[in-house]
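Visitor: pasting the structure only:
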């Protein structure tokens, strides 16, 4: 068999990548038998044969050494949905002989980078719920680390699997329900529109308005972050506005508490004065009075799916092509929504807020 020569001496992985026309990371993934698109794998295999390349046995054994550990990066451990996700994932991975290395980023990109660097060499796979849409280290991690990676509700790179939630459809269902009740001014409070969950919710919001022939008031869309503090600030501002909404959807797993506190601060009643829909189904939604209608997401099932997908990757039981698995969201109707009020006997919300002991400031 004739062999192609790229440089002097024994061919390297860099030579393989050059001949195959792929990145060095992709060549490394093929050599280490990790998921790569079939067309790219064929090109790398062909380049290996042409060059007569053989990997360094010691280096390869070190790269392939199993730690029996899976790293999980979570935005915020205090969020009930994430806790349920981790609990289920841990149960399945533990039964398979793996332990979890958990870390929380607190929605800080620099913290995410620190955590990912700490994971390197210590884990066999990564499950990531990042707080940012763009993080160069995370975007390239699937190639550079040569590890199975599952992105939770984020857009994956070409080498990463992803589990995504149908936020778009969930908000569309919620708005359709509110429109059928007679609402025409519905506010949406959610996170940074550059991040997939918020972006999908906004798309669902816009599609529902177009479908029902209702004009969109951009002032009713509030997007910055997913914190309960932000939900409080924006709910307060909306309720104090001259032409306030008759219903609010809070689209984020930790935002319901902030919206409820703002409504209470404004001395308004649910649903007589304002209808409310939460973006997930925490225990809080069922315990408050009245119980809150929610767009429910099954984080328990998502945790199980993520753990099983990771095990399938580690054991090479599935096709190497990256997978995107989508979970539906369900509208759970409770008592927090009714037809919009035609008259208001209570004090104006602006005056209520001014008299509150919990002042708010609308962010610029």
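Guide: Good, I have the coordinates. Everything numeric in this text was worked out from a predicted model, so none of it was measured.

Visitor: all contacts plus neighbour counts: C-alpha atoms, from now on.
Guide: Noted.

Visitor: And for the residue most central in space within the chain, nearest residue in space, chain neighbours not counted?
Guide: Centroid-nearest residue in the chain, with Cα atoms, centre = their mean: residue 153, separated by 3.0 Å. Closest residue to residue 153 apart from its sequence neighbours, by Cα to Cα, 6 or more residues apart in numbering: residue 164 at 4.2 Å.

Visitor: Comparison target below:
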């Protein structure tokens, strides 16, 4: 079996340098690190994990807890996390709660048992006091989701202003009967996006009808069913802002199945700018948030916490962008075009 001393000889470095590359890669120059890692990969060297943990008191593992691994949104966030983690010698363990708060608590127990060095929560549905207590004992970062007033490092966008921007776009197109398909209302992101929607409507003195607000569960199917309910109203909306792109896709499918043209009869705005939003026909107007950068920054902050480095800013808020596409662009009638000419 290949030993650390053997790797050191082949890489022409000391065993201590090999150990640092494995346990503290940030302390080794990129040139030396690359040379040692190349040898490790060539000889398929596997460090003794238990012995390494005993020496360093670190597992070199971090846990990322996701509310729904099937959601297209989280794949890019996870990629940003993993790229930074691997570069710094950490492995990512993934926990999928399936939107179950009890399962989220079970994953937190891994941190309590010191089976991981730190945790990134992409879901924040636990008790605020418990999370604050955890953050004083262990490296913990929230990303994407957050809790108001929580003194824990957080990386996100401003969901209220983003939702307001999406709704204002629909208002600017002349729509006054605008509906909102929200996410589960027990999640703070759903409440914040609903708040942004209402703010935009009220700022233009537009009525927010209760029947025009339908609660979904983040998935395509709920977007479809909630849109069907909206279309069945005596006076259906002419525009809808959906919590995310998946539900916006469902809403467009419901409109098509009901003989309603998007965007001529119904304008649709989504959120997140997942890949399908640009592929769908029509392509979906959406709010883009920098998913990869959010994941990257969350992991960078977690590494600082693990290494007891000072944080100058605990609340990182990234900018979003409205991407206007076909689902809100009305087709110009041929007759109207001729009259213009």
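Guide: Structure received. For clarity, every value in this text was computed on a predicted model and none was experimentally measured.

Visitor: Drop the TM-score for these two in here.
Guide: After superposition, the two chains reach a TM-score (TM-score structural alignment, normalised by the length of structure 2) of 0.75; 277 aligned residues with a Cα RMSD of 2.5 Å.

Visitor: related to what we said a few turns ago, how about the residue nearest to residue 153 of structure 1, what does it touch?
Guide: Counting by Cα atoms under 8 Å, 6 or more residues apart in numbering, residue 164 of structure 1 touches 152, 153, 154, 324, 325, 326, 327.

Visitor: same question, residue 101 of structure 1
Guide: Counting by Cα under 8 Å, 6+ apart, residue 101 of structure 1 touches 69, 70, 71, 72, 123.

Visitor: how do these look in structure 2, which are kept?
Guide: Cross-checking those against structure 2 gives 69, 70, 71, 72 as conserved contacts, using both residues aligned by TM-score structural alignment, their matches' Cα atoms under 8 Å.

Visitor: does the second one belong to a helix or a strand, and which?
Guide: Using DSSP states H and E, residue 70 of structure 1 maps to strand 69-74.

Visitor: Structure 2: matching residues for that strand?
Guide: Mapped onto structure 2 using TM-score structural alignment, strand 69-74 of structure 1 covers residues 61-66.

Visitor: Can you tell me what sits against that stretch?
Guide: Counting by Cα under 8 Å, 6+ apart, 74, 90-98, 104, 107, 115-123 sit against stretch 61-66 of structure 2.

Visitor: Could I get the buried residue list for that stretch?
Guide: Neighbour-count burial for stretch 61-66 of structure 2 flags 61, 62, 63, 64, 65, 66 (criterion: 16 or more other Cα atoms under 10 Å).

Visitor: Same check on stretch 173-184 of structure 1?
Guide: Buried-residue list, stretch 173-184 of structure 1, by 16+ other Cα under 10 Å: 173, 174, 175, 176, 178, 179, 183, 184.

Visitor: Select, from those residues, the two members most distant in space.
Guide: Farthest-apart pair in these is 173 and 184; separation 14.7 Å (Cα to Cα).

Visitor: Structure 2: which residue goes with residue 297 of structure 1?
Guide: Aligned against structure 2 by TM-score structural alignment, residue 297 of structure 1 finds its counterpart in residue 289.

Visitor: What of residue 278 of structure 1?
Guide: Matched across to structure 2, residue 278 of structure 1 falls on residue 270, judged by TM-score structural alignment.

Visitor: didn't that match look like it was pressed against residue 287?
Guide: Yes - between residue 270 of structure 2 and residue 287 there is a contact under Cα atoms under 8 Å: 6.7 Å.
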